[in-house]
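[1] heads up, no residue letters with this:
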């Protein structure tokens, strides 16, 4: 039986629903989501494998392209451009509820320069008015890309046509990943992302951008319990108290919710040790970014 595979970079401005789209396409949660821009800080691969005939779609979720304000922002943009260079095609996600602006046009220009086929995904049709969706398709149509698909990633509606458009772009050859694999993320990275997701949903204003999570160790103890040791980094002492919460309430709530999700992931009891440390101006310091794995 002939097999075929392809890598597809998922790009767009911050907060257009790229991670939600990858989760919807793969069929399970492989990327964290929140209403905060710049939720994604790594390139995350979600894998969809279909049979009859056997074919594999590898979706590379990327950080939102933006005008960088610090070293972290510059590194995130480089991740996006690097992903484009390795992709067979790109999914360019735009928000149906917001007019196409300079940021979208800049990405469109970069995609044209890359030379890869592009499928424009007009997302958030579940909350957009019909005339908004039509207008987005009309304006984006001026770019003359490979295809245009309106979807609601949150409601998982309209994703099948995306697969239909990508299938002819697959390359004959062996599968890149085992058939039952849905992501290639290491457990330590995924655990760190889950902790950060819980904080993003609870914190306000600029603090989420100053927060990073590093999992130092995941160990299975003799009694079968999986022990996870993680450090939550903030940039200022005043932020440390906010992250911990009154009487440790916020840290405890985040730990409880994350532990439940990790126990479903590992299929066993989890002991989660969360600690909060101050790493001054880590987003602007290359040495700190290197230590944190960015």
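    In hand now; what should we look at? If you're wondering where the values come from, they're calculated on a predicted model, not measured in any experiment. Residues are numbered from 1 along each chain as shown.
[2] switch to C-alpha atoms for all contacts and neighbour counts from now on
    Noted.
[3] ranges for the strands of the stretch 51-200 of the chain?
    Here the stretch 51-200 of the chain has its strands, by DSSP state E, counting those that start in this stretch, at 55-61, 89-95, 118-123, 147-150, 171-172.
[4] Counting by contacts, list what the first one packs against.
    With contacts defined as 3 or more CA pairs under 8 Å, 6 or more residues apart in numbering; DSSP states H and E, the secondary structure elements packing on strand 55-61 are strand 4-12, helix 18-26, strand 44-50.
[5] same check, this time on the fourth one
    Secondary-structure packing of strand 147-150 (3+ CA pairs under 8 Å, 6+ apart): strand 118-123, helix 160-166.
[6] Provide the contact partners of stretch 197-214 at residue level.
    By CA atoms under 8 Å, 6 or more residues apart in numbering, the residues outside stretch 197-214 that reach it are 32-36, 38-39, 189, 192-193, 195-196, 230-235, 239, 243, 254, 257-258, 282-283, 292.
[7] and with 7 Å instead?
    32-34, 192, 196, 230-235, 254, 292 (CA atoms under 7 Å, 6 or more residues apart in numbering).
[8] next one: stretch 55-75
    3-14, 18-19, 22, 38, 40-50, 76-77, 80, 175, 283-286.
[9] From those residues, list just the buried residues.
    With burial judged by 16 or more other CA atoms under 10 Å, the buried subset of these is 3-14, 18-19, 22, 38, 40-49, 76-77, 80, 175, 283.
[10] Show the contacting residues for the residue nearest to residue 111 when sequence neighbours are not counted.
    Distances taken as CA to CA, 6 or more residues apart in numbering put residue 118 closest to residue 111, at 7.4 Å, once the chain neighbours are dropped. By CA under 7 Å, 6+ apart, the contact set of residue 118 is 89, 90, 91, 92, 145, 146, 147.
[11] got it, and residue 153?
    Contacts of residue 153 (CA under 7 Å, 6+ apart): 20, 21, 24, 123, 124.
[12] Presented hereafter is structure B, for comparison with structure A:
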């Protein structure tokens, strides 16, 4: 067996989670159009014939405005240690920004690093891709490639390139293993994903989810969870008129859990206010952001 451990790095909202999900063919990392959706390192395992790749999806690296932001950056940069290859994602339709340069400085001395130009379906012409490649040439990447999550061939090409960085070793995990994350963790993330995709403005950044009970029975999983927000006014928005919004959030999350967990799911949601959780170390630890 040949193996490789790969860290996926980039600014918020550049397509890291979408790429991971596409590679492993499973909705593991939650996805939305809201920056900083990913708050944890998410490990996904791809096994094919004689190869096994362990991918680590990371929170988007950004200039932190609070303790949560500092925690997310720390989580992302910690993934650089003990890995074999780095995928640095940057969208075709965006210039190299200060956030990119922060990452590029940190990985400057990393040996095996590949620049991945993402979202190439947004390119207006082939020249856009050429210009993007040129802007990356000064950063000493071993390879610069482009991918589209809508094009399986580009994903296959990425896998073939990663095989060049693999080495002989016993497999880290069984052939059917996908992730180290528990169903309880995934339930928390699916609830947060549902809320993020139904809400607007800054409210998604103010949300934290705590799964208080995860009860597995023979024919059903029962989940009791609390969604926390920072303000009373946000609580009203999250619940909605006649509890309409919280019902939508619950329905969408429950349907996804049922599909992903292959089980009937009962989901009970509550909404609470925690004024300073985003800057409170004990609260961040409670929600899993150490």
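    Everything's here; your move. Given the structure is predicted, the values throughout are model-derived calculations rather than measurements.
[13] before we move on, the earlier item: could you dump the contacts of stretch 197-214 of structure 1 to CSV with neighbour count?
    Formatted as CSV, those follow (neighbours: other CA atoms under 10 Å):
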residue, neighbour count
32, 19
33, 24
34, 19
192, 21
196, 23
230, 21
231, 17
232, 23
233, 22
234, 26
235, 19
254, 21
292, 14
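[14] out of those, which are inside strands?
    Using DSSP state E, 230, 231, 232, 233, 234 are the members of those that sit in strands.
[15] Check the alignment and tell me where residue 66 of structure 1 lands in structure 2.
    In structure 2, residue 66 of structure 1 lines up with residue 62, judged by TM-score structural alignment.
[16] which residue sits closest to the aligned partner of residue 261 of structure 2 in structure 1, ignoring its sequence neighbours?
    With TM-score structural alignment as the criterion, residue 261 of structure 2 lines up with residue 266 in structure 1. Distance criterion CA to CA, 6+ apart; nearest residue to residue 266 of structure 1, sequence neighbours excluded, is residue 226 at 7.9 Å.
[17] Quick check: the one you found vs residue 264 of structure 1, distance?
    12 Å (CA to CA, to the nearest Å).
[18] So between these two, which is more surrounded?
    residue 226 (20 against 11; other CA atoms under 10 Å).
[19] Can you tell me the SS state at the equivalent of the more buried one over in structure 2?
    Mapped onto structure 2 by TM-score structural alignment, residue 226 of structure 1 lines up with residue 221. Assigned with DSSP: H, G, I helix; E, B strand; the rest coil, residue 221 of structure 2 falls in the strand class.
[20] ok, and for the longest helix along structure 2, which residues are buried?
    Using DSSP state H, we find that the single longest helix of structure 2 is helix 244-261. For helix 244-261 of structure 2, burial by neighbour count (16+ other CA under 10 Å) applies to 245-257.
[21] That one: what's the following helix or strand?
    strand 264-273 (DSSP states H and E).
[22] and that following strand, how far from structure 1 on average?
    By mean CA distance after the TM-score superposition for structure 1, the fitted strand 264-273 of structure 2 averages 0.8 Å away from its aligned residues in structure 1.
[23] Compute the number of surrounding residues for the corresponding residue of structure 1 for residue 156 of structure 2.
    Aligning on TM-score structural alignment places residue 156 of structure 2 opposite residue 160 in structure 1. For residue 160 of structure 1, the neighbour count with other CA under 10 Å is 12.
[24] Report the separation between residue 160 of structure 1 and residue 65 of structure 1.
    Note on residue 160 of structure 1: its distance to residue 65 of structure 1, by CA to CA, is 26 Å.
[25] what does residue 283 of structure 1 give?
    Residue 283 of structure 1 is 17 Å from residue 65 of structure 1, by CA to CA.
[26] Same question for residue 118 of structure 1.
    Residue 118 of structure 1 is 16 Å from residue 65 of structure 1, by CA to CA.
[27] repeat for residue 97 of structure 1
    When residue 97 of structure 1 is compared with residue 65 of structure 1 (using CA to CA), they lie 18 Å apart.
[28] for residue 248 of structure 1, same thing?
    Counting by CA to CA - residue 248 of structure 1 and residue 65 of structure 1 are separated by 35 Å.
[29] likewise residue 101 of structure 1?
    Taking CA to CA as the measure, residue 101 of structure 1 falls 13 Å from residue 65 of structure 1.
[30] okay, the two: which has more neighbours?
    Neighbour count, other CA under 10 Å: between residue 101 of structure 1 and residue 65, residue 65 has more, with 23 against 9.
[31] give the contact list for the aligned residue in structure 2 for residue 257 of structure 1.
    In structure 2, the residue paired with residue 257 of structure 1 is residue 252, using TM-score structural alignment. Contact analysis of residue 252 of structure 2 by CA under 7 Å, 6+ apart lists residue 194.
[32] same thing but at 10 Å, please
    Residues in contact with residue 252 of structure 2 (CA atoms under 10 Å, 6 or more residues apart in numbering) are 190, 191, 193, 194, 195, 197, 198.
[33] Now do the same for the third one: its match in structure 1.
    Right, the one you point to is residue 193 of structure 2. Aligned counterpart of residue 193 of structure 2 in structure 1: residue 197 (TM-score structural alignment).
[34] which residue lies farthest from the center of structure 2?
    For structure 2, the largest distance from the centre (CA atoms, centre = their mean) belongs to residue 242, which lies 32.4 Å off.
[35] Now do that one against residue 248 of structure 2, distance only.
    From residue 242 of structure 2 across to residue 248 of structure 2, the span is 12 Å (CA to CA).
[36] try residue 183 of structure 2
    From residue 183 of structure 2 to residue 248 of structure 2 the distance is 21 Å (CA to CA).
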